[in-house]
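# attaching a predicted model along with its sequence, questions to come.
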Amino acid sequence: MSYSALILAGGRATRMGGQDKGLLELFGQPLIAHTLSALAAQTPAPARILISANRHLDAYRAFGHPVLPDTLPDYPGPLAGLLAGLAAAPHDTLLMLPCDAVRLPAELATRLLTALDGGIDAASASDPEHWHPTLLALRPGLQGALEAYLAGGGRSIRGWLATLEHRIVPFDQALPNLNTPDALAALAAAGPAGLA
């Protein structure tokens, strides 16, 4: 079960006050370092890792993985980062995840990738409270479909998924959603055990 992983760190993070979210620190490490650790704990781990970023490119390159800026102007959202990832790995099954995915079930990749069996284009994760469309597995060959959706003015990942054969995979544990300073502060207050 070979796949590439794409970490989304290229957004404006407006709910984080415009800070570069992947480089915000939690327990002395940037969020993206925690995300990389969560990826390494997957069974199986990804064959390669790509990072979608548009700011502080050298800081992201220091993690030792290819860094992909958006090919579309004006930060059009996570789909622009995904498009760059699909272009960089056109023949790979892709697991996409946000840079705040600091705590993941070890079986996340296996369950999402297995859900692609039987002609499914995409599989995303949900937890008891939220659907997480950016925790997403995609079969190879979807670059053209995404290019067409974006060329037509589409920007919503939920809207694009609605055009595909898409399956939602439920998980029992809460999945990370660190979109605000309060959410990050609450996880920090819980201590490192909160990442277990």
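Happy to help now that I have it.
# CA atoms for contacts and neighbours, from now on please.
Fine.
# and the residue nearest the centre of the chain, what element?
The centroid of the chain falls nearest to residue 97 when counting by CA atoms, centre = their mean (1.5 Å). In the assignment (DSSP states H and E), residue 97 maps to strand 94-98.
# please name every helix or strand in contact with that strand.
strand 4-9, strand 131-138 (3 or more CA pairs under 8 Å, 6 or more residues apart in numbering; DSSP states H and E).
# buried stuff in the following helix or strand past the last one?
By that I understand strand 131-138. Next along the chain after strand 131-138, taking DSSP H and E as the criterion, comes helix 143-151. Buried residues in helix 143-151, counted by 16 or more other CA atoms under 10 Å: 143, 146, 149-150.
# putting a second one here so we can go through both:
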Amino acid sequence: MRRIGQGTLRFVVFDAVVLAGGRATRLGGADKAAVEVNGTTLLERTLAAVRAAHRVVVVGDEHPTSRPVLWTREHPPYGGPVAATYAGLEALRRGSPVRLTGQKAEMTRQPHGSTPLVVLAVDMPGVGEGTVRRLVAGMQGHDGAVLVDGGRRHLAFAVEAEALARVRPAEVAGAAMRGLWASLDLADVPARDDEAYDVDEWSDLEPS
């Protein structure tokens, strides 16, 4: 595998999809991507986790960002994480985003082949670059790898783009992520520290 230089994520170049378009019902319909944790929005925290990604597509409503990203939405909107994951994959494969924003934004076409794709939910502030590094490293010999805590799989996983395309459900809207995961050979990557912590309710933001 082609490796990246010292001090960065040392594995093949990857793309990333950030899932940021849910209804956030338990947050009263708030824009979860804009919710702040210790002064930084959930979206910016997630973008920092995939800092080494070649390209990032955010599936959700557009926000100002500190780095160039692709923006898209699943159709119909609020179709769930499986629909959003495939909307992100399709945006990358089209080679032309709904909108590209950020500093010095550039867009290039790139054949995907077996390019790793990192998929992260926007509401997991404990996920960082180290998490991404372990997920991609855990893919070796598998279709991908998924973050696991207490036997529960979380919306933080890495997968070969071709494997993801191969198991696409006939109907992605409303499809269960656990069903998609079951159709893939995924290695479990144990969560560390607060990596499995997610923000579902306002109480999740209160000091423990």
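Everything's here; your move. Treat the numbers as computed from the prediction; the structure is a model and nothing was measured.
# next, count neighbours for the nearest residue in space to the residue nearest to the centre of the first structure that is not next to it in sequence.
Spatial nearest neighbour of residue 97 of the first structure, chain neighbours left out: residue 135 (4.7 Å); criterion: CA to CA, 6 or more residues apart in numbering. Neighbours of residue 135 of the first structure under the rule other CA atoms under 10 Å: 21.
# translate residue 135 of the first structure into the numbering of the second structure.
Aligned counterpart of residue 135 of the first structure in the second structure: residue 156 (TM-score structural alignment).
# its match contacts residue 121, correct?
Yes: Residue 156 of the second structure is within contact range of residue 121, at 6.4 Å (criterion: CA atoms under 8 Å).
# what about residue 106 of the first structure, which SS state?
Following DSSP: H, G, I helix; E, B strand; the rest coil, the label given to residue 106 of the first structure is coil.
# wait, I meant residue 148 of the second structure
strand.
# the first structure: which residue goes with that one?
Match for residue 148 of the second structure (TM-score structural alignment): residue 126.
# how about the strands in the second structure?
15-19, 36-37, 40-41, 56-59, 69-72, 99-101, 116-121, 144-149, 152-160, 186-190 (DSSP state E).
# out of the ones you listed, nearest to residue 50 of the second structure?
When the strands of the second structure are compared by CA to CA, strand 15-19 sits nearest residue 50 of the second structure, at 6.8 Å.
# relative to the first structure, what is the average displacement of that closest one?
Mean deviation of strand 15-19 of the second structure relative to the first structure after superposition (mean CA distance after the TM-score superposition for the first structure): 1.0 Å.
# which elements pack onto that strand?
Helices and strands touching strand 15-19 of the second structure, by 3+ CA pairs under 8 Å, 6+ apart, are strand 56-59, helix 81-94, strand 116-121.
# export the ones you listed to CSV and append columns for distance to residue 43 of the second structure.
Shown next, in CSV, are these (distance: least, CA to CA, whole Å):
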stretch, distance to residue 43 of the second structure
strand 56-59, 9
helix 81-94, 16
strand 116-121, 9
